[in-house]
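just to be clear, the model below is a prediction. Sequence and coordinates:
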Amino acid sequence: MSKQHSLRLGVLLLFLGLLLGLIISSGFDLTQTSLSSPPVVPVTNVPNFQLGSQKRVPQKLLDLQSTSEAFIYISELVVPSVVTIQSTRLIKRADVERFHDRDDLRRFFRFKVPKEFRQRGAGSGIIVSKDGYILTNVHVVDKSERIRVILSDKRAFDARIVGLDPLTEVAVVKIEAADLPVVKLGDSDKTRVGEWVLAIGNPLELQSTVTAGIISAKERSIDIISDTYGVESFLQTDAAINPGNSGGALVNLRGEVIGINTAIATETGYSVGFGFAIPINLASKIMTDLIRKGRVERGYLGIGMQDIDEKKARALKLDRPMGVFVSQVIKGEPAERAGVRTKDVILKIEGREVNKSNQVQAIIAKRNPGDIVLLELLRNGRKVELRVRLGIKETGETNFATKSFPKDFENLGLTVKDLNRKMAKELDYSGTSGALVTDVQRWSPASEAGIRQDDIIIEIDNKFIRNENHLYKLVSNLEGGSVSIFTVIRFKEEVHVFVEIPQK
């Protein structure tokens, strides 16, 4: 090959290489994409660039914000006045066996049914006076050996029962305190179906819980009070009410308590949207009687009643079911003396229409003996007005002001015995003084403090314990409501336990 030919071939190959490189760089991407982010190029020259909607918030939503702020304000206002109530009851085996199969009890207690045991309960209450009167439910505190009230700021007090009224489920307890936050009581008669309410209490021991709902109905009777003279005229709400809410507050959007949360209708044991509260107007009357008199004196007509349904309305020649049918008039009682007869239909009391028996009961229950009420009756197709001076219906003595609770050593919930050398050796304890704990009752002050079976109590407040009798003498001299430091030996280690001494 000539030298000139070789030169031409080289130039040609160089030209083809350059041409191929241009084609590749312009039309194909045969290189691996870089893993680094491409440079951010700012958007420019775009007029009025904005993200998201710039529409104004509709007035309807702003109105809802006002409701939300009301909920917040009311919660902050009322929560400090709602307390937790812890109760301890001493249950005897004989009482339990009346309602439960003995074999079931053995399985529950793991073969051996104790002669007696303590049961702990929890509920809520409402502070109604600065010096410590608290409104709650009967079933929260009834038959309690000890009642403990815990404020929203975590201060705790022992409480005593002032009075109970099983016919309305209203109870009053008292703690020794001052300058407590107090709720404002409203007028439950003015409450309307559909208005917003808040339920405030301590459900499932969740302190200071607030739930919201509406008044679903008024003057409900749900048959939870078995007594013939029981008064059931509950406010119904769909605000969540659960175990532990009993005795708590039902509050309107004016920050006023209009009801005492009392019961739920449920098949599960928990809220399904049907809660019931005692109207505060009724509760206030009962509470005032219990505080001032130690018992309830309620107005009394002396009649038996039935609700009127469609069938009864036809028999009574009524255009529609209305009023309350008088099925019985008790001889010598206020209604008979005023001229009320059987088969009368009560249409109004003091100008207020009544269509259910529990309405009549609630109206009369809020009156005092000696009050005169105007009844509008329908008798044989004619309207009749009668004035009745109410009699007195007492429910028995309910004053608990002087009731005393156990003062003895067992009120701590402890059983102890002298420690001998054999027992000390078995527990690997080198000493011989002290008192051996042989039993601790559940929910007792000792149990709650953390004392255990087989602990050896060797000191109380730096005072050495020689034996059981010495322990008894020291504990007997401790002030009720004080907290003492018990030093115990547990697995060869000293443990310090803080025990609150029950009130004497």
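Done, it's in.

alpha carbons only for contacts and neighbour counts from here, please
Will do.

check which helix or strand covers the residue nearest to D142 when sequence neighbours are not counted.
Closest residue to D142 apart from its sequence neighbours, by Cα to Cα, 6 or more residues apart in numbering: L164 at 7.7 Å. L164 belongs to strand 156-165 when assigned by DSSP states H and E.

repeat that for G21.
G21 belongs to helix 3-27 when elements are defined using DSSP H and E.

what's in contact with whichever helix or strand comes after the strand holding L164?
Sequence-wise, the next helix or strand downstream of strand 156-165 (DSSP H and E) is strand 170-175. Outside of strand 170-175, the residues within contact range by Cα atoms under 8 Å, 6 or more residues apart in numbering are 131-138, 141, 149, 157-165, 283, 286-287, 290-291.

so strand 170-175 versus strand 156-165, what angle?
150 degrees (axes from the mean of the first three to the mean of the last three Cα atoms, to 10 degrees).

list the contacts of the residue nearest to the spatial centre of the chain.
For the chain, the residue nearest the mean C-alpha position is N245 (1.4 Å; Cα atoms, centre = their mean). For N245, the contact set (Cα under 8 Å, 6+ apart) comprises 123-124, 200-204, 261-262.

adding another structure so you can compare the two:
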Amino acid sequence: MKKLATLLIVSVLGGVLTLGSYKLFFEEEPISSNFALPSTEATSNFIPANYTDRVYGTNADFTEAAENTVHAVVHVKNVAVFNGSRNPFEFYYGRRGGSEGKAVQGAGSGVIITPDGYIVTNNHVIEGASELEVTLNNNQTYMAEVIGTDKASDIALLKVDAEGLDYIPFGNSNNVRLGEWVLAVGNPFNLKSTVTAGIVSAKARDLNTADAIPQSFIQTDAAINPGNSGGALVNINGELIGINTAITSKTGSYVGYAFAVPSNNARKIVEDIMEYGDVQKGILGIRGYSVTQRAVEEFDLDATQGVLVADISPGSGAENAGIRENDIIRKIDNIEINKLSDLTGYINSKRPGDKVAVTLLRDGREREVTVTLTKYEVYRIRSIGLEVANASKDELRRYNTDYGVKINQILRNDLPADELAGNIITEINNEEVHNIQDVERIIEGKRSSDPVVVTFIDENVEKQRVVWR
């Protein structure tokens, strides 16, 4: 009987252990389709971080965009042709096998934008080239012709003699959003057909606040290195939204900050070069500044963002539309204008004669005016390497003169750009100049052998006189 009781107890214990093991190791917990939040009392100090209208994730597929773009990004080699000696042996004994020498002066990337061989790249990639070699992803090489350049925007247009090429369609860079996935396609460090991914970090980024005309770049954290210049920044659909142009780095290589010319600006420049032979720049006709806290306090402004109008150009579209000094521009064509580079970036995608709707604040009230853009007029004195533009009243006052034209851009590398740009030229060949028409008349009327004598006022408001022969 004792043995029977013992056996019974052992059997019961065994059954309990077996059932427990099954529950513990094999039976699944029920899964709820809803995530329950703690009770209201426990969560009164917390805000749920859930968004029901949009799903975000990091599982974006870049393969299609990469495959559709990598064959349309080319390797651009800047080849210099020279006659000098390349080494001491050639200096003493002369060059063998021909009188000319060739050397790759620089290399970058380019983007095919039409199947018949038009290519966009950076001006600094091809500047000073004697010859340009373009190599496709399939290793086929062409010699390229420079169709036109715009140094101010660092864009150049090339052409190769080919048909049926892969190309990248332009996207609308105005629609680019912060945090949007992008790919950078190019040839960094001569590594052909490299694709890197990142997001849009900022829009309308101005890298040079001292420049008279603010820049307006798309900033991305996609890795861009030397050799990527002129390559493509594309969205997840494989559309061209920017031309990779610059990096900010203490080392010279990528550290997380890279910049691209917006595709709308690049496309407009390319179309201008193809249709007109040069860039047609439209302007509002204002001089303005980004609204800052200091400006808010000094002028008792009604907004903390926008562009404060400081000066109006006579006869400009802004003057004709009734824009006044101290107006604050907030939108153009419903594009938000938070700083000066927002304004210049958008206007640089337009042409003279285009009409834009400008939303502005005046005395605390919002109003909208329609402005017809006027042509940005400059004249290039190619013989001395200076580009001049009409000066505003504010610029003339700053240099303590009643007349003159502004040195807008330096066209020669051997001239001190930092010292000359922005100065006011008051006389050329001892004749007063009041506008660029005066400059053109004097320069075109002189003999080619005559020197050019320029009198200008420098940043210290002192007159200088330079003779170019």
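Yep, that arrived. Since the structure is predicted, the reported quantities are computational estimates derived from the model, not experimental observations.

the helix holding G21 of structure 1 corresponds to what range in structure 2?
Aligned by TM-score structural alignment, helix 3-27 of structure 1 falls on no residue of structure 2.

and that helix, how far out from the chain's middle?
93 Å (Cα atoms, centre = their mean, to the nearest Å).

do stretch 305-325 of structure 2 as well
For stretch 305-325 of structure 2, the gap between its own C-alpha mean and the chain's C-alpha mean amounts to 25 Å (Cα atoms, centre = their mean).

check stretch 273-288 of structure 1 too.
With Cα atoms, centre = their mean, you get 14 Å for stretch 273-288 of structure 1.

what range in structure 2 matches it?
The alignment of stretch 273-288 of structure 1 onto structure 2 (TM-score structural alignment) spans residues 256-271.

from one end of that stretch to the other, what's the distance?
Start and end residues of stretch 256-271 of structure 2 are separated by 32 Å (Cα to Cα, to the nearest Å).

likewise stretch 228-239 of structure 2?
17 Å.

so that stretch aligns onto which residues of structure 1?
Under TM-score structural alignment, the counterpart of stretch 228-239 of structure 2 in structure 1 spans residues 245-256.

how about the matching stretch: buried residues?
Of the residues in stretch 245-256 of structure 1, 245-252, 255-256 count as buried by neighbour count, 16 or more other Cα atoms under 10 Å.

identify the farthest-apart pair in those residues.
Greatest spacing in the buried residues of stretch 245-256 of structure 1, by Cα to Cα: S246 and G255 (19.2 Å).

distance of the equivalent of N175 of structure 2 over in structure 1 relative to K218 of structure 1?
Taking TM-score structural alignment, the alignment pairs N175 of structure 2 with K190 from structure 1. As judged by Cα to Cα, K190 of structure 1 and K218 of structure 1 stand 11 Å apart.

try S271 of structure 1
19 Å.

same question, Y472 of structure 1
Using Cα to Cα, Y472 of structure 1 is found at 55 Å from K218 of structure 1.

of these two, who's got more company?
K218 (20 against 16; other Cα atoms under 10 Å).

what's the burial count for T266 of structure 1?
By other Cα under 10 Å, the residues close to T266 of structure 1 number 13.

contact partners for it?
272, 274.

quick one: the helices in structure 2?
2-25, 63-69, 88-93, 123-126, 263-276, 293-299, 317-321, 340-347, 393-398, 417-420, 436-445 (DSSP state H).
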